[in-house]
Structures are given as structure tokens and as C-alpha cells.
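Student: have a look at this fold, sequence not included:
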């Protein structure tokens, strides 16, 4: 029953890891390759919070059956849950952007660092770059998104404690 609270806890933990990597570890070691680890943690935080919302909606029968396919689950989230919880297009675009970066990272035959930017290169001449400034912007957006999600579950946490 409290699977969604466990997922939310994991999402918050992944965000804290990304925050620590961004504001403590990266400035200390100045290793640009850490940027991809930060993106992975941000994406993990977003996905786990989406999963928590979907589990919550399924528990209260707002969603009948959840498919196993992550893309279909995200589509259900976009069409049903996002509207219900006032999650705007900026947040959805951020999720898509981070998903694209992770996908590029997995498929990329060539990744390199150039002028404090992490560059992902695909065979068909598509390039995606990640820099510290963009990471900090994304971190703030994910923080705002997680605050919204945590507010959704605040009453559930109070109920679980009593």
C-alpha cells in the first residue's frame, strides 16, 4: 500500500545525490564527466516521482491498469495524472529532455569533454552537450517538481504516521 511513499523517498534521495554532486563534489574536483552522473540522478528522481504518482492513482482507482512499458507509463502520466496535479508542460519537457540525454549517453559511440562541456555524439551527426549552467537550471526545475509531488503526498504521510 505504501509503495508510492517508498518511491517518493527514493526520488528525494536521488535528488539529494544530484544536488550534492552539483554543489559540493563538482566544484571541488572540476571533473566534467560528473555532469552525466548528475543528469542520471535527476532523471531517476523524476522517474521515481512519476512512478509514485502513478502507483497512488492506481491505488485510488483513478488509473485502471498500468502497462510495463516505461514510455506508455509516461504517456498515461502526461494525459491523466499531470492534469490532475497541475504539472505543467515545462516539467514534462524537462523529463523528455533528460530522457533524451540519457538515451544519447547509452547509444553514443563517442563522448568527450570540450571547454567545460560534456559532448555526446551520435553516428548521424547529432550532438547533445551538457554544461554546468544547464545542470544547475535543471536541478532547480527538478526541485520545483519534487516540491509539487511532495505536497501531493503530504496528507498520506501524516496518515501513515498516526
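Tutor: Thanks, I have it. Every value quoted in this text rests on a predicted model; they were computed, and no experiment measured them. Numbering: from 1, shown residues only.

Student: CA only for contacts and neighbour counts going forward, please
Tutor: Fine.

Student: just the element for residue 118, please.
Tutor: strand 117-121 (DSSP states H and E).

Student: now the angle between strand 117-121 and the helix ranked longest in the chain, please.
Tutor: For the chain, the helix with the greatest residue count under DSSP state H is helix 34-59. For helix 34-59 against strand 117-121, the angle by axes from the mean of the first three to the mean of the last three Cα atoms, to 10 degrees is 70 degrees.

Student: related to what we said a few turns ago, and the strand holding residue 118, what does it pack against?
Tutor: If you count contacts as 3 or more Cα pairs under 8 Å, 6 or more residues apart in numbering; DSSP states H and E, strand 117-121 packs onto helix 89-107, strand 110-114, strand 127-131.

Student: can you give me the buried ones in the longest helix of the chain?
Tutor: Within helix 34-59, the residues that count as buried by 16 or more other Cα atoms under 10 Å are 34-57.

Student: put this next to the first one:
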């Protein structure tokens, strides 16, 4: 069974993409799991998504079920291949190194990650947000979480009092 990720934490990211692994993520990584995780461009939101390598097979199974259902409805395969590129092509494996990890440059670019990253548990995956983009979310509770995390850190936010 894959780990379930729950919690959130705002973390500093250095110029090379190094970041401390948030405690809630470290707790979700079982000692026997691979030190590698996968980080990809989120397909629906303006952030990154991460998960353990073992979750790749689950994603492949879900994609195949969805492809078959779309094919049965007579839909074109184009959306399937776009999803597959997004899931498997716009992703990178990264190693957890001690209590840290390095977000690769391409992933930082795609996720628009600068000097801060808001890590958010999402069940069988976790998300990595530029906290300023999280403040623009259409989810009012998520916006409030981002505002709280930034305020607790003492970071000024645009448009937040």
C-alpha cells in the first residue's frame, strides 16, 4: 500500500533547489521504501505533484482504465497520450538525501517554485506549491492555509492584510 500524505508545511528552497523534507512527508515515507520519489507537473493545478515510485504502477493502471473507457465512448486517443506525457514525461525521479531533497531545475521551472515551497498532503500524493500561487487558488480554505503559513513565517503577501 502506498503511503498517505496529510499535512502541510512551508519550506525554504535554496538556489540549487535543496529543501528540507517536511516532517509530515518524512513520517509518510516508510523506512523500507525507496529513497526515490517522483515529482511531476500537476495536470490540473499550477503546482507540482509528488509520490513514491511505487505509485507509478497505480497511475499507469488508472490511465489504462480511463483510456479503455474513453475508447468505448468513441473518444479520440489524443487526451490519453497528453495525460501519459504529463504523468510520465513531465516528471523526474529524485532521491531523498537524509532529511532533504533537491527539486530539479526543470520541475522548479514548471511549478514556478522560487525561494519558498508550500508542501501539501493530498492523500496518495503530495503537492508542492509556490505559496504566492496558492494565494490565488479558487479554493478559499486552501488560500487561507497558504496565508496562514506565510503569516506564521513572517512573509509579506501581496493583497493579504
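Tutor: Now that the structure is in, tell me what you want to look at. Since the structure is predicted, the reported quantities are computational estimates derived from the model, not experimental observations.

Student: can you calculate the TM-score here?
Tutor: In this superposition the chains share a TM-score of 0.32, using TM-score structural alignment, normalised by the length of the second structure; 90 aligned residues with a Cα RMSD of 5.3 Å.

Student: thinking again about what came up before, next SSE downstream of the longest helix of the first structure?
Tutor: helix 70-76.

Student: quick check: what element follows that next one along the chain?
Tutor: helix 82-84.

Student: pull the distance from that next one to the chain's centre.
Tutor: Relative to its parent chain, helix 82-84 of the first structure has a centroid offset of 17 Å by Cα atoms, centre = their mean, to the nearest Å.

Student: residues near residue 93 of the second structure, how many?
Tutor: Look at residue 93 of the second structure: counted by other Cα atoms under 10 Å, it has 17 neighbours.

Student: buried sites along whichever strand or helix holds it?
Tutor: Secondary-structure assignment from DSSP H and E places residue 93 of the second structure in strand 91-97. By neighbour count with 16+ other Cα under 10 Å, strand 91-97 of the second structure contains the buried residues 91-94, 96.

Student: what do you get for stretch 127-143 of the first structure?
Tutor: Applying 16+ other Cα under 10 Å to stretch 127-143 of the first structure flags 128, 130-132, 135-136, 138-139, 141-143 as buried.

Student: that older thread, just name the closest of the buried residues of strand 91-97 of the second structure to residue 63 of the second structure, please.
Tutor: residue 91 (15.7 Å; Cα to Cα).

Student: next up, the contacts around that closest one.
Tutor: By Cα atoms under 8 Å, 6 or more residues apart in numbering, the residues touching residue 91 of the second structure are 38-41, 107.

Student: show me what contacts residue 41 of the first structure?
Tutor: By Cα under 8 Å, 6+ apart, the contact list for residue 41 of the first structure reads 14-15, 17-18.

Student: to clarify, my last question referred to residue 95 of the first structure.
Tutor: 43, 46.

Student: how close does it get to residue 49 of the first structure?
Tutor: Distance, residue 95 of the first structure to residue 49 of the first structure, using Cα to Cα, to the nearest Å: 11 Å.

Student: and what of residue 105 of the first structure?
Tutor: From residue 105 of the first structure to residue 49 of the first structure the distance is 22 Å (Cα to Cα).

Student: and of the contacts of residue 41 of the first structure, the nearest to residue 154 of the first structure?
Tutor: Set against residue 154 of the first structure, the nearest of the contacts of residue 41 of the first structure by Cα to Cα is residue 15 (17.8 Å).

Student: distance check, that closest one against residue 138 of the first structure.
Tutor: Separation of residue 15 of the first structure from residue 138 of the first structure (Cα to Cα) stands at 11 Å.

Student: pretty sure residue 121 of the first structure contacts residue 128?
Tutor: Yes. Using Cα atoms under 8 Å, residue 121 of the first structure is in contact with residue 128, at 6.6 Å.

Student: identify the contacts common to the two.
Tutor: Both residue 121 of the first structure and residue 128 are contacted by residue 104, under the criterion Cα under 8 Å, 6+ apart.

Student: now intersect the contacts of residue 91 of the second structure with the helices, please.
Tutor: Checking the contacts of residue 91 of the second structure against DSSP H, those in helices are residue 107.

Student: closest to residue 8 of the second structure among the contacts of residue 91 of the second structure?
Tutor: For the contacts of residue 91 of the second structure, the nearest to residue 8 of the second structure is residue 39 (16.7 Å; Cα to Cα).

Student: need the contact list for the closest residue to that closest one other than its chain neighbours.
Tutor: Sequence neighbours aside, residue 50 is the residue nearest to residue 39 of the second structure in space, at 4.3 Å (criterion: Cα to Cα, 6 or more residues apart in numbering). For residue 50 of the second structure, the residues meeting the contact criterion (Cα under 8 Å, 6+ apart) are 37-40, 125-128.

Student: sounds good, over and out.
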